[in-house]
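> fold the stuff below for me.
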Amino acid sequence: MTGTPVLEPCVPLPIAERTLIDVTEKAKDWAIMHGAAMRSKTNFSSDALNFAPFILMPSSFPRKEFEKAKNLQTIINQLMHNVAHDEEFLTTTLAETVKVDEFTANLFNVYKKVLANGFGQAYSLGLLRSDYLAHMFEDNSVKQVEINTIASSFGGISTHMMPLQSFVMSELGHADKIKNMPENTALSGLCGGMIKAWEVYAQPKAVILFVIEDVSYNICDQRFHEFYIREQRPDIKVLRRTLTEVHKEGKLGPNKELLLGEYEVAVIYFRAGYEPLHYHSQDEWDARYMMECSRAIKCPSIHYHLAGTKKVQQALAQPEMLERFISDPEKIKAVGQIFTGLYSLDDSEAGNASYEMALKEPERFVLKPQREGGGNNVYGADIPDALRKMSRVERAAWILMDLIQPPISKGYMIRPGGKSPPEVVDLVSELGIFGVILGDVDNVICNYQAGHMLRTKLSTANEGGVAAGLGALDSPYLLD
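Reported below is the predicted structural model:
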């Protein structure tokens, strides 16, 4: 990445070795003691935690762009809400994708069946996260990488990154710089959305259901939400169940209420259900369908889930498309500026042109499937081979996106089992802004921006999912 601009670090680097070793040990213990932790994938035990990988000091990020992304979030919330409620748009946009992508087709079938039988609940809760990279060729302006509408994670642990790194800054004698680290309200903001949805359901004995994976590695992030809800509202109980358990224990009552044993469910928060491996058999799909038919308020409902697919993101970036969903020209312009080039690969004139363009200059692009969870994208030189292996029909399950070129920051990445002392490495950071929206097709009850997260990876790594094991948690140090 020669010639890539380097953002000024928050403190002069490198740090003297003795000081670095001491502060790293303290920071690791701080992380574990405050729950900035995960279960080990290599040595799993439900009785043990490792600290989550983190960056020792906050990574530099342009203040103007951070504020821009924050201020845009309520517009993006409303955009996704409008998209989710546009049956014709979802059907047309996903028409080719569902022919070749079995998982998206299964989700779409659930959607069509629920539409045919009537939604049990008009309200949907969106806990969204819009992810951005600063783009060095446009004065480091933020460009949207993706929008997450299901299981938008790390709101819990991210809230602890700013205090952790503030502690490190104080230890290093730079407490005066903490003022450039923004407060993070992600946990209270996201939980506030679930509590509001529970209140709208208006059944004081009803519970909130977290739908979870068979094994939860990212346990602290999930538990922070659960414990915060109980702390704020001692009258609200949270249950955790897998899709398989919901199938075994769940049923619909006479008024479409979702019943799990003795409990009526007011709100369903999906932390699983976003990838094929979460559905072991038809049972799990039946459980998803039952929940979607129920009176419980879903986060996300099936139409919100479909609105978060890459194909929808690509369609929204087409000229004039935003006008279908946003009426204010200023808002259309603001959202349009964060989109980078997104191209269809369908078997059409435009799709075939994108295909040829990707073969000719693969280093300019990323190839993305309709998947959440990280680790699925194809980059640069690997794109031509991947594309040539696909039939024209299969290509419709993927989109092509301009590669965003972020500036580099320098810092120390601290990982379980990592080197001591750690080395200064080149890093790039991806900013996630959380948003909460609750409403039905005609009426939005609440819509607000709800904190942020920063995921940082080695500049040489293509993907930076922390849960996927490639990135580290961080928080922004804002530069003017």
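
> hey, let's count contacts and neighbours off CA atoms from now on
OK.

> so Gly126 versus Asn218, what's the distance?
21 Å (CA to CA, to the nearest Å).

> which one of the two has more residues nearby?
Gly126 (31 against 22; other CA atoms under 10 Å).

> any idea which helix or strand carries that one?
In this assignment (DSSP states H and E), Gly126 forms part of strand 124-135.

> now the other sequence, so there's something to compare against:
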Amino acid sequence: MRSDYMLDSTCDRKYHSDYPPCDWKQVEYNTIAAGFYWLGPVSGDIHRYVFQELGYDEQLKNLPENNALAGLSESLIEAWRLYGNPEGAILFVVEKVSYNICDQRFPEFKIRELNPQVKVIRRTIDELGERSRLNQNGELVIDNLLINVIYYRIGYEPASYPTQKQWDTRLLLERSKAIKCPTIHYHLAGAKKVQQELSRPGALERFLDEKQVEMVRDIFVGLYALDINEEGEKTIEMALKNPERYVLKPQREGGGNNIYGAEIREELLRMRDSKERTAWILMDRICPPITKGYMIRPGASTLPPILEMVSELGIFGVLIGNSEEILSKKQLGHMLRTKIATANEGGVAAGDGSLDSPYLLD
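This is a model prediction of the structure:
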């Protein structure tokens, strides 16, 4: 999983003046296909190399260690071992064409490096529909190879399931005894509606003690329901009055789906009398401090200009367990994305951002 955060600063904004300056706030929580396990750490390696080339060895201590790739790979091996079949494999469920291949292949390479005994196979959901089955014990078998662990690199958006055949394949995988990363339960737990419900008074108290509740709630911004009731109407009126203050979010993953600014008013007026609005939440907009720097791109013929930029920090973690106990839980590492300040949705994949490294100061 990956939990994403941005600094929320009172220095550069008009709203949320009751928040402390430069406080970390949660953007979202990703439980499926959370990427940049390799590109996050390797960005730090690049910056360390540049520091050394420039003779800034003393500053290397300010670049924190990042073991996200090793942590993910070790956790997948741990799940493979817990399944109890040394002949089984780890399945990566992948796209037909992956535009993030330089990040996605490295967990596979790292697994081989850490434990050559573990076999990793990659299959698309269409290939799985043709070549997978459950044996009499409910175990997943692909091409006569038993699968210990399923790691989803796709499946987080409706486009992954264009026909009933793909839905049937997902159901087959879920019904199997293989350890899933994630199960459908944890997949749905990453939905924006769940994030919004957990922010309600009394929700966190069901799971955490008082001190933990205070720490977790401190990272939340306002999250508001758009249900068809009095509460939902108040949310809509609030958003129509100050749309620039909020972000409108659907129950979607993968980026490029949120709505900002004046478009929020248009969308809310369009679906105000429809049940469609209940599939969205409204969230306070986080206004991070703006930094200035260079963004290095391939093919540039001139020196890059100095840009105004904002950053988003992702913290990787793993949880292995069943309905009765947690067997393993740990923080694995981090990644930092920096994008131009004027881009609402645009990130690394859209070409408006880059992988970056945190530089720690006292």
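
> how about the helices in structure 2?
39-53, 68-83, 101-114, 125-131, 164-175, 184-189, 192-198, 210-217, 230-241, 262-271 (DSSP state H).

> translate His47 of structure 2 into the numbering of structure 1.
Using TM-score structural alignment, the equivalent of His47 of structure 2 in structure 1 is Gln165.

> Asn115 of structure 2 now?
Asn115 of structure 2 maps onto Arg233 in structure 1, by TM-score structural alignment.

> swap in Lys339 of structure 2?
Looks like Lys339 of structure 2 aligns to Lys457 there (TM-score structural alignment).

> ok, that match touching Leu470?
Yes: with contact defined as CA atoms under 8 Å, Lys457 of structure 1 reaches Leu470; the gap is 6.7 Å.

> which of the two has more residues huddled nearby?
Lys457 (25 against 18).

> quick one: contacts for the more buried one?
Leu427, Val428, Ser429, Glu463, Gly464, Leu470, Gly471, Ala472 (CA atoms under 8 Å, 6 or more residues apart in numbering).

> I'd like to know how many residues surround Asn117 of structure 1.
For Asn117 of structure 1, using other CA under 10 Å, the count is 9.

> in contact with it: list those residues for me.
Cys293.

> so Leu319 of structure 2 sits right up against Gln331, yeah?
No: contact between Leu319 of structure 2 and Gln331 fails when scored by CA under 8 Å: they sit 9.2 Å apart.

> mind listing what the aligned partner of Ala239 of structure 2 in structure 1 touches?
In structure 1, Ala239 of structure 2 lines up with Ala358, judged by TM-score structural alignment. Residues near Ala358 of structure 1 by CA under 8 Å, 6+ apart: Arg364, Phe365, Ile383, Pro384, Leu400.

> wait, isn't the last one in contact with Asp346?
No: look at Leu400 of structure 1 against Asp346 with CA under 8 Å: they stay out of range, at 10.6 Å.

> more neighbours, these two?
Set Leu400 of structure 1 next to Asp346 and count neighbours by other CA under 10 Å: Leu400 wins out with 27 against 22.

> which residues does the nearest residue to Asn377 of structure 1 once chain neighbours are set aside contact?
Excluding its sequence neighbours, the residue lying closest to Asn377 of structure 1 (CA to CA, 6 or more residues apart in numbering) is Lys368, at 4.9 Å. Taking CA under 8 Å, 6+ apart, we find Lys368 of structure 1 in contact with Lys310, Asn376, Asn377, Val378, Trp398, Ile399, Leu400, Met401.

> count of residues packed around Gly91 of structure 2?
One correction, residue 91 of structure 2 is Leu, not Gly. Leu91 of structure 2: 21 neighbours (other CA under 10 Å).

> again with the one 5 residues further on
When neighbours are defined as other CA under 10 Å, Lys96 of structure 2 has 12 of them.

> map it onto structure 1.
Using TM-score structural alignment, Lys96 of structure 2 lines up with Asp214 in structure 1.

> and the residue nearest the centre of structure 1?
Nearest residue to the geometric centre of structure 1 (CA atoms, centre = their mean): Ser152, 3.8 Å.

> didn't that residue look like it was pressed against Asp131?
No: proximity of Ser152 of structure 1 to Asp131 does not meet the contact threshold set by CA under 8 Å, at 10.3 Å.

> can you report how many residues lie near Thr169 of structure 2?
Per other CA under 10 Å, the neighbour tally for Thr169 of structure 2 reads 20.

> quick one: map it onto structure 1.
Looks like Thr169 of structure 2 aligns to Ala287 there (TM-score structural alignment).
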